[in-house]
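Trainee: Next come a sequence and a model predicted from it.
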Amino acid sequence: MKNNNLKYITIFTISGLSFVLGAFVMKAVDRTPITVPIVLEAQKISNFNFSPAQADSMLNYLDARSKDYQELRALKMPNSVVPSLTFNPIPQGFVPQDKTNGFVLAKTAPVKLPANKDDLAFYTVRQLGELLRTKQVTSVELTRFFIERLKKYNTRLLFVITLTEEYAMKRAAKADAEIKSGHYRGILHGIPYGVKDLLAQKDYKTTFGAVPFKDQQLNTDATVITKLEEAGAVMVAKLTLGELAQGDVWFGGQTKNPWDITRGSSGSSAGPASAVSAGCLPFAIGSETLGSIVSPSTECGDTGLRPSFGRISKYGAMALSWSMDKLGPITRSVEDCAIVFNTIHGVDPKDLSTIPASFNYNGNGKDLKGWKIGYLKASFTNRSLNYKNDSITLNKLKELGAELIPLEMPKIPATAVGLMLDAEAGAAFQDLLLNHREDGMVLQGKNAWPNTFRWAQFIPATEYINASRARTLLVQEWYEQLKGLDIYVAPSFSSNLRLTNLTGNPCVVLPNGFNQRGRPTSITFMGQLFGEGKLLQAAGIYQNATDFHTKHPALNF
């Protein structure tokens, strides 16, 4: 993996297009139709060789993007607005919620080994950690148990790319020896886990879920994996992701939802969400750029944490968008998210985008009295969303003592700002186009990455920079609107999802009921920037007042 600064510079490989493509874009503004011949002529500037069919697939998107450019220009930003070229989400005047570090877990009753060991499948990390600490079970036994479940259910759910069995059993034996000798490292010591297969581990392939990379082996360990190994956790599997972090379809098929195997698990953290939901792993590491923890966690009924941008090192992870990628845990409970996050967050000299910030968590809260919690009013009154369960969530927050305060979305056009993701992704995987390797990917539709990568080559550098400047305004405006609030809540699938992936705010997605078909629904608890402490506390209090996270699929297949 290259230094982050060097990787970021590759974004501007498209800049050579801007002086010519300005006229190309203006044609769309003047409503002159963008045609296949125009695209085929324009591509010569950057030495591409798209087919007429590929060019035709781009036309709708090129036309739509020209409208986004107009929205950005209409902002008439003054020269003083700076672009976020090396993205730092900290707004002017920022005051963090957490002033000091602290990590206090809730008191827990003694945990006993169940009479039926199959019940261990749905124990939390905290519970399994207690069994290991008190030597009621060994890491070797637990690791073997979860490996066997992964093998059993993978045939139908398709959530594993590579089992790291030999490596895991050695790690588990080492954990047992350390615990036996009194060298107990903490709650994660001896706990099996899996990672989305965009995180490098030098002993195994890192496939990105995509045909062009299915034999790739990177000679490095991702910082997140290193931190978990130092805590004594045991990696047992590299898990599926939709190819190049989009959706749930990878080169081996479609990862399924354990609640309904006629459906995909959603993505792109498809394997982590499915495996945890099915009781095949206690926790897994996923990633999010634009919904890839929130969406599969919702589909599969998990609890997932998408941290603030810059909280967790991305060293050793596939880059899709240098200014939007984030890594985070997918678990059974909010408390488990806090446990894993406490282990993997922090500044990393190998990732210059990491930002120092305190994390102060106390899991002993019983109610939300005195808390000021915002809610996106328009989203909660939109009956096309999950209106019933989301409304019940608001009522539960009131019962717990919270003061609810309505919020409005900012006026800056987040969708237009989002072109930054497409430009960065198009730069990150430009080499696929130059070598025509994108043709080997499974999905080739208009909404799939190959087509996005193609038309991203026609985003002028000037428009990328202006989108970045608008993002600076967006970050500042949202910070000002959230002042005085402890947290806020939002439906999981609303405009808030794009907004907060751009601003860098953290969220916890957790189950809040079931729909008419018996599948899980979710709600997102949103935090202030670097406010994971209060965010996890509030989400935990709500979750402990409900039982949705204790439900699990029947797995009758």
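Mentor: Ah, there it is.
Trainee: switch to C-alpha atoms for all contacts and neighbour counts from now on
Mentor: Will do.
Trainee: what about the helices in the stretch 101-250 of the chain?
Mentor: 125-133, 139-157, 165-180, 223-230 (DSSP state H, counting those that start in this stretch).
Trainee: Throw the ones you listed into TSV and include mean neighbour count and distance to Q54, thanks.
Mentor: Output for the helices of the stretch 101-250 of the chain, formatted as TSV (neighbours: other Cα atoms under 10 Å; distance: least, Cα to Cα, whole Å):
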stretch	mean neighbour count	distance to Q54
helix 125-133	22	47
helix 139-157	19	33
helix 165-180	18	42
helix 223-230	18	38
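Trainee: want to throw those helices into JSON lines with distance to G190?
Mentor: Shown next, in JSON lines, are the helices of the stretch 101-250 of the chain (distance: least, Cα to Cα, whole Å):
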{"stretch": "helix 125-133", "distance to G190": "7"}
{"stretch": "helix 139-157", "distance to G190": "5"}
{"stretch": "helix 165-180", "distance to G190": "5"}
{"stretch": "helix 223-230", "distance to G190": "9"}
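Trainee: Ok, which of those helices comes nearest W250?
Mentor: helix 139-157 (12.5 Å; Cα to Cα).
Trainee: Report the angle between that closest one and helix 165-180.
Mentor: Relative orientation of helix 139-157 versus helix 165-180 (axes from the mean of the first three to the mean of the last three Cα atoms, to 10 degrees): 150 degrees.
Trainee: that older thread, so which of the helices of the stretch 101-250 of the chain is nearest I459?
Mentor: Of these, the one closest to I459 (Cα to Cα) turns out to be helix 223-230, at 32.6 Å.
Trainee: and of the helices of the stretch 101-250 of the chain, who's closest to W259?
Mentor: When those are compared by Cα to Cα, helix 139-157 sits nearest W259, at 10.4 Å.
Trainee: and the comparison structure, right after this:
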Amino acid sequence: MKHLRATLFTLSLLFPLLAVAQKFDSVKYMEPFLDLSLTDAQRDSLRDGLYANQERIRAIHQYGLPNEVPPAQVFMPMFYSEIQGTQEVIDWKLPQNISLPKNRDELAFYNVAELASLIRSQKITSVELTRLFIDRLKKFGDTLECVVTLTEERAMQQAAAADAEIAAGKYRGPLHGIPYGLKDLFSVEGYETTWGAMPYKDQRLEMTATVVEKLDAAGAVLVAKLTLGALAMGDVWFGGVTRNPWNLNQGSSGSSAGSASAVAAGLVPFAIGTETLGSIVSPSTRCGTTGLRPTFGRVSRHGGMALSWSMDKVGPIARSARDCALVFDVIRGADGKDPSIVEAPFNYKANVDIKSLRIGYLAEDFSQVRGNRTNDSLALAAIRSLGIELHEVKLPSDIPVYPLTVILASEASAAFDALTRSGLDTLMVRQDKGAWPNYFRTSRFIPAADYINANRIRTNLIREMNAIMEDYDVVIAPSFGGQLVLTNLTGHPCLVMPNGFNNNGSPTSISFIGKMMGEASLIALGEAFQAATDHDDRHPAMFVP
């Protein structure tokens, strides 16, 4: 009798819960998250369709998509602006009569143009130079936690081949024999491509990325695959936290963390980075390097990890604006593998009359606390001292820019759909709410209709930004704030460079925004600014020979 009473008591508790469960409506529960309000009849009508979609989605999941397969829709923002001009022969006017320093280790902080002069005149061999940088990578790589894989054997073979060709009179151009580092987001046949993340740390993709093939063809020498924040976020990777060479207690920011850190510390003359929403600008700012984020569709991403097919961009990180131009000229252009690439001229000219450029600046943004206001003011003053009249410019203000990042969220969750559903995302180092595992899961609840409508709003944003840029060759901006998100969405190019130091001794930066395909004007202004200041000539003391 006691057991019967206990059973009846348990049932008396369960029956109300069962009644609540029967009344629970999962569709109604989700409506607030989708900004919907349906009637009972509408909910009842759509249930069969939801179950049908569920089966279709399961079939899609079962198909199995590798990361490198792009969507059928191709984002091409430059179609909203006119591409003009034909490619001219570039006269780089590289420095002549560069002398070797008594202490060869000082070459670690020579720029690409200076090293190119030394190699072409055969004052130093590529083998010697490559050995110098490999030794520095071995000496300081662990300190900075910036190296994933040394490509020493490949590098020494490339360097020896470069020396033989140069000795025989076959000079391929300014990058011939120059060592460089590669963000480990790109595949190189015969080496792991880890994407900085534990689930992929042993991954081998038996292909070589287009950007590497183009650098190979130019005679450049790959010495290391460098760290990136896991799956292109931040500076935390499976092996640690990549460090800022100016302050080892601070991360180098990301996601091109190793690329910026290694260049700043003199471990490589230049490196390849990528940017989706700040991944060249942010680490270049933190580490005091010069970075070029080209126009979307300028540099092939084939062989690189896809995060956002309509926002990923590839660019160089180096010591100067001219170095960025030297590298960009090699890596740009179509390859028949990345459908987003559009051919357009890059007519760099040395010693441009800067006064011929029309230059604006984001006065309102500079008036707000975004970065270091003192350094920003000094940078603007330095530019005005060149005889340049700066015109106040305002960015589009009637478009909800930050909400459009649902585009990145949607594409990123699709790119790593299999990782999310496999549960292997639990292997990643970062597991906080702002990290990729939670971000990917959250983003799966963005409706497809809203992803498409966000892209339609993006069309208007591109048109409005192009209308503003019709009047200017360059717009000067604080490196962070609204313009960073906006221009990454529109695909406009950006050159970021150091403009001083903060109170903690870490570098600060300023950014130049250009027209679609307007990288040449950015480089021209960047060279003039760097010639008038010494920010790019300063290096972190503990790494200077």
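Mentor: Arrived safely, thanks for sending. Just so you know, these numbers come straight off a predicted model, no measurement behind them.
Trainee: The helices of the stretch 101-250 of the first structure: which one's closest to I45 of the first structure?
Mentor: Counting by Cα to Cα, I45 of the first structure lies closest to helix 223-230 out of the helices of the stretch 101-250 of the first structure; the figure is 39.0 Å.
Trainee: which residues of the second structure does the closest one align to?
Mentor: Helix 223-230 of the first structure corresponds to residues 210-217 in the second structure, going by TM-score structural alignment.
Trainee: The matching stretch against the first structure, how far on average?
Mentor: With mean Cα distance after the TM-score superposition for the first structure, stretch 210-217 of the second structure departs from the first structure by a mean of 0.3 Å once superposed.
Trainee: mind listing what the alignment partner in the first structure of F238 of the second structure touches?
Mentor: Using TM-score structural alignment, the equivalent of F238 of the second structure in the first structure is F251. Contact analysis of F251 of the first structure by Cα atoms under 8 Å, 6 or more residues apart in numbering lists G209, A210, V211, K214, E243, M441, V442.
Trainee: Pull out the buried members of these.
Mentor: Buried by 16 or more other Cα atoms under 10 Å: G209, A210, V211, E243, M441, V442, out of these.
Trainee: In strands, which of those residues fall?
Mentor: Using DSSP state E, no member of these falls in strands.
Trainee: just checking, V342 of the second structure touches T295?
Mentor: No: V342 of the second structure lies out of contact with T295 (Cα atoms under 8 Å); the separation is 10.0 Å.
Trainee: Of those two, which one has the most company?
Mentor: Each of V342 of the second structure and T295 has its neighbours counted (other Cα atoms under 10 Å); T295 has more, 25 against 20.
Trainee: Map the more buried one across to the first structure for me.
Mentor: Match for T295 of the second structure (TM-score structural alignment): S308.
Trainee: Secondary structure class of that match, three-state.
Mentor: Secondary structure, DSSP: H, G, I helix; E, B strand; the rest coil: S308 of the first structure is coil.
Trainee: Please tell me how far it sits from L536 of the first structure.
Mentor: Here S308 of the first structure is placed at a distance of 13 Å from L536 of the first structure (Cα to Cα, to the nearest Å).
Trainee: Could you do T524 of the first structure as well?
Mentor: 11 Å.
Trainee: now D325 of the first structure
Mentor: 21 Å.
Trainee: who has more neighbours, the two?
Mentor: For D325 of the first structure versus L536, the count of surrounding residues by other Cα under 10 Å is larger for L536: 27 against 22.
Trainee: returning to what we had before: so for Y315 of the first structure, which of the helices of the stretch 101-250 of the first structure sits nearest?
Mentor: helix 223-230 (5.7 Å).
Trainee: what's that closest one in contact with?
Mentor: With Cα under 8 Å, 6+ apart, helix 223-230 of the first structure has contacts from 188, 199, 201, 234-235, 312-316, 343-344, 348.
Trainee: From the residues you listed, which land in strands?
Mentor: Reading strands off these with DSSP E, I get V234, M235.
Trainee: N5 of the first structure: which of the contacts of helix 223-230 of the first structure is nearest?
Mentor: Nearest member of these to N5 of the first structure, counting by Cα to Cα, is Y315, at 12.1 Å.
Trainee: I'd assumed L198 was in contact with that closest one.
Mentor: No: the pair Y315 of the first structure / L198 is not scored as a contact, 10.9 Å apart, by Cα under 8 Å.
Trainee: Would you check that the match of T295 of the second structure makes contact with L502?
Mentor: No: the pair S308 of the first structure / L502 is not scored as a contact, 10.5 Å apart, by Cα under 8 Å.
Trainee: which residues of the stretch 451-557 of the first structure fall in strands?
Mentor: With DSSP state E, counting those that start in this stretch applied, the stretch 451-557 of the first structure shows strands at 487-491, 507-514, 520-527, listed in chain order.
Trainee: what does I476 of the second structure align to in the first structure?
Mentor: Using TM-score structural alignment, I476 of the second structure pairs with V489 in the first structure.
Trainee: residue contacts, that match?
Mentor: Contacts of V489 of the first structure (Cα under 8 Å, 6+ apart): I373, G374, Y375, L376, I523, T524, F525, M526.
Trainee: For these, which ones persist in the second structure?
Mentor: On the basis of both residues aligned by TM-score structural alignment, their matches' Cα atoms under 8 Å, what survives of the contacts of V489 of the first structure in the second structure is I373, G374, Y375, L376, I523, T524, F525, M526.
Trainee: ranking these by neighbours, who comes first?
Mentor: M526 (29 neighbours).
Trainee: residues contacting it?
Mentor: So M526 of the first structure contacts I487, Y488, V489, A490, N505, P506, C507, V508, L535 (Cα under 8 Å, 6+ apart).
Trainee: which of these are also in contact in the second structure?
Mentor: Those retained in the second structure, by both residues aligned by TM-score structural alignment, their matches' Cα under 8 Å: I487, Y488, V489, A490, N505, P506, C507, V508, L535.
Trainee: between these, which has the most around it?
Mentor: That'd be C507 among these, by other Cα under 10 Å, with 33 neighbours.
Trainee: residues in contact with it?
Mentor: C507 of the first structure touches L305, R306, P307, S308, T524, F525, M526, G527, E532, L535, counting by Cα under 8 Å, 6+ apart.
Trainee: Save those as a markdown table, and put in distance to P91 of the first structure too.
Mentor: Output for the contacts of C507 of the first structure, formatted as a markdown table (distance: Cα to Cα, whole Å):
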| residue | distance to P91 of the first structure |
| --- | --- |
| L305 | 22 |
| R306 | 19 |
| P307 | 17 |
| S308 | 13 |
| T524 | 23 |
| F525 | 21 |
| M526 | 17 |
| G527 | 15 |
| E532 | 17 |
| L535 | 19 |
